[in-house]
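Q: need a structure here:
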Amino acid sequence: MDFETLRTTTLDVVRDHQAWAPVITGIIAFCESLAVLSIFVPATVILLGIGALLGAGDIPFVPVMVGAAIGAILGDWVSYEFGRYYKDGAKRIWPLTRYPEMVTKGEDFCRRWGAWGIFVGRFIGPARAVVPLIAGIFLVGRLPFQVANVTSAFVWAFVWLAPGAGVFGFLRA
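A: You can find the predicted model right below:
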């Protein structure tokens, strides 16, 4: 299945099953935030499309935004714990072995920014895929990681969904 087919199918499902929009959006955000899987899922385009559906229809903004944030939180958390568990061994697992430059950039990013890098990294495409994993490898503390993870996930969900929903579309609860 190509990216365009995945995008249109997902948006059709959300349009046809609006009650499931928060769950579907959460799953997409989870895939977007999970290390490695995010490389293969066109989540950004799908999230913008879901935002447009929010603006055009009767789907309330807040539950979908919360669903996206929860999915993003869980995806980063799983990536972080994977890094903590496997430590440097995580860098020797496919597909990270195919993208050593991405891992190196993620390491430099974590060294430079620490836990704050989790927040910033969520908004940088390539970094989003590896920063939580690298933070786990570098043993960034769980509490600072989770504070950055949770706060950035809600801001990120709003940023990706609000433009399509319209300036005031998010006020429909």
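
Q: CA only for contacts and neighbour counts going forward, please
A: Will do.

Q: so how far is the longest helix anywhere in the chain off the chain centroid?
A: Assignment by DSSP state H gives helix 61-86 as the longest helix of the chain. In terms of Cα atoms, centre = their mean, to the nearest Å, the gap separating the centre of helix 61-86 from the centre of its chain is 7 Å.

Q: in whichever helix or strand comes after it, what's buried?
A: As assigned by DSSP states H and E, the chain's next helix or strand after helix 61-86 is helix 100-113. Going by neighbour count (16 or more other Cα atoms under 10 Å), the buried part of helix 100-113 is 102, 103, 105, 106, 107, 109, 110.

Q: cool, and stretch 153-166?
A: So for stretch 153-166, counting by 16+ other Cα under 10 Å, buried means 153, 154, 156, 157, 158, 160, 161, 162, 163, 164, 165.

Q: among the residues you listed, which ones are in strands?
A: Within the buried residues of stretch 153-166, no residue falls in strands by DSSP state E.

Q: next, the structure of the following sequence, for comparison with the previous one:
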Amino acid sequence: MLENFNALVDGLPPALVYLLIAFLVFAEAALFFGFVFPGETAIVVGGLLASQGELSLPLLLVIGVVAAVVGDSVGYEIGKKYGSRLLDTRPMRKHAVKVASAQDLIRRRGAFAVFIGRFTALLRALMPALVGSSRMPYPKFLLFNFLGGLSWVLIFGFGGYYAGAAFEHAAQIAGRGLAIGLAVAAVVAIAVWSVRRHRRERAVEGAAETGRPAEPAVTDAG
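A: Below is the predicted model:
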């Protein structure tokens, strides 16, 4: 997914790249894009581009925080307006287990659940609307939404930036060919881990819906 997004923004003017990153981060909760595209991918790639001088890191961070807060606020208003009817929508029914988990987290943690949910892709898309439907006061939601969005953007923005800087440093020391090989290996490892995590989550959701225990993951012997 990182490679696909990087290819998408390659050659675009910086203004359009900022706009695309802002839209993807905003749409994660406001339009429930988080079900299919985790917003941190856009922030990480933005950080990588900033390390190459293509974007301004401070501006990227500001845009990311504003887009995250505004997008979650729209999600909150959607949940507040539609309430329980939102749970009957197809995306919510499809991820019923995650919805129940998010609702339980809200009951146990209150506003702090907004901060926690920011760091889990699917909860990040669900949490604002569910909090809105729970009628939590908006000022309380906004405070924890801002703190979570700020922490999330800083972590992934600086992560992408320093990953790009480390790549350039490795290229200078070990040669660009070896550095590219290591980068590809890292991307493949992340992709494999993401696919396996997604499969485990789907297995757990499927088991919960059918009432059967999930099958244990198969591990290599020895």
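
Q: can you pull the TM-score for these?
A: Put the two chains on top of each other and the TM-score (TM-score structural alignment, normalised by the length of the first structure) is 0.84; 164 aligned residues with a Cα RMSD of 2.1 Å.

Q: give the aligned range of the longest helix of the first structure in the second structure.
A: Against the second structure, the aligned range for helix 61-86 of the first structure is residues 57-82 (TM-score structural alignment).

Q: mean deviation of the matching stretch from the first structure?
A: Compared with the first structure after the fit, stretch 57-82 of the second structure shows a mean deviation of 0.9 Å (mean Cα distance after the TM-score superposition for the first structure).

Q: burial measure for residue 78 of the first structure, as a count.
A: 18 (other Cα atoms under 10 Å).

Q: before we move on, what about residue 85 of the second structure?
A: 10.

Q: ok, now which ones touch it?
A: By Cα atoms under 8 Å, 6 or more residues apart in numbering, the contact list for residue 85 of the second structure is empty.

Q: just give me the residue closest to the centre of the first structure.
A: Nearest residue to the geometric centre of the first structure (Cα atoms, centre = their mean): residue 33, 3.2 Å.

Q: and it, what pairs with it in the second structure?
A: Match for residue 33 of the first structure (TM-score structural alignment): residue 29.

Q: how about its match: what's its closest non-neighbour residue?
A: residue 125 (4.2 Å; Cα to Cα, 6 or more residues apart in numbering).

Q: what strand or helix carries the counterpart of that neighbour in the first structure?
A: Residue 125 of the second structure maps onto residue 129 in the first structure, with residues paired by TM-score structural alignment. Secondary structure assignment for residue 129 of the first structure, by DSSP H and E: helix 125-137.

Q: following superposition onto the second structure, what is the mean distance for that helix?
A: Averaged out, helix 125-137 of the first structure is 1.1 Å away (mean Cα distance after the TM-score superposition for the first structure).

Q: what residues of that helix count as buried?
A: Buried-residue list, helix 125-137 of the first structure, by 16+ other Cα under 10 Å: 126, 127, 128, 129, 130, 131, 132, 133, 134, 135, 136, 137.

Q: which member of those is positioned nearest residue 97 of the first structure?
A: Residue 97 of the first structure lies nearest to residue 130 out of the buried residues of helix 125-137 of the first structure, by Cα to Cα, at 12.5 Å.

Q: quick one: contacts for the closest one?
A: Neighbours of residue 130 of the first structure in contact, by Cα under 8 Å, 6+ apart: 35, 36, 79, 102, 103, 106.

Q: residue 94 of the first structure: which of those residues is nearest?
A: residue 36 (8.9 Å).

Q: burial check on that closest one, number of neighbours?
A: Counted with other Cα under 10 Å, residue 36 of the first structure comes out at 18.

Q: dump the buried residues of helix 100-113 of the first structure into JSON lines; add distance to residue 68 of the first structure as well.
A: What follows is these, written out as JSON lines (distance: Cα to Cα, whole Å):
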{"residue": "102", "distance to residue 68 of the first structure": "25"}
{"residue": "103", "distance to residue 68 of the first structure": "26"}
{"residue": "105", "distance to residue 68 of the first structure": "26"}
{"residue": "106", "distance to residue 68 of the first structure": "23"}
{"residue": "107", "distance to residue 68 of the first structure": "26"}
{"residue": "109", "distance to residue 68 of the first structure": "25"}
{"residue": "110", "distance to residue 68 of the first structure": "24"}
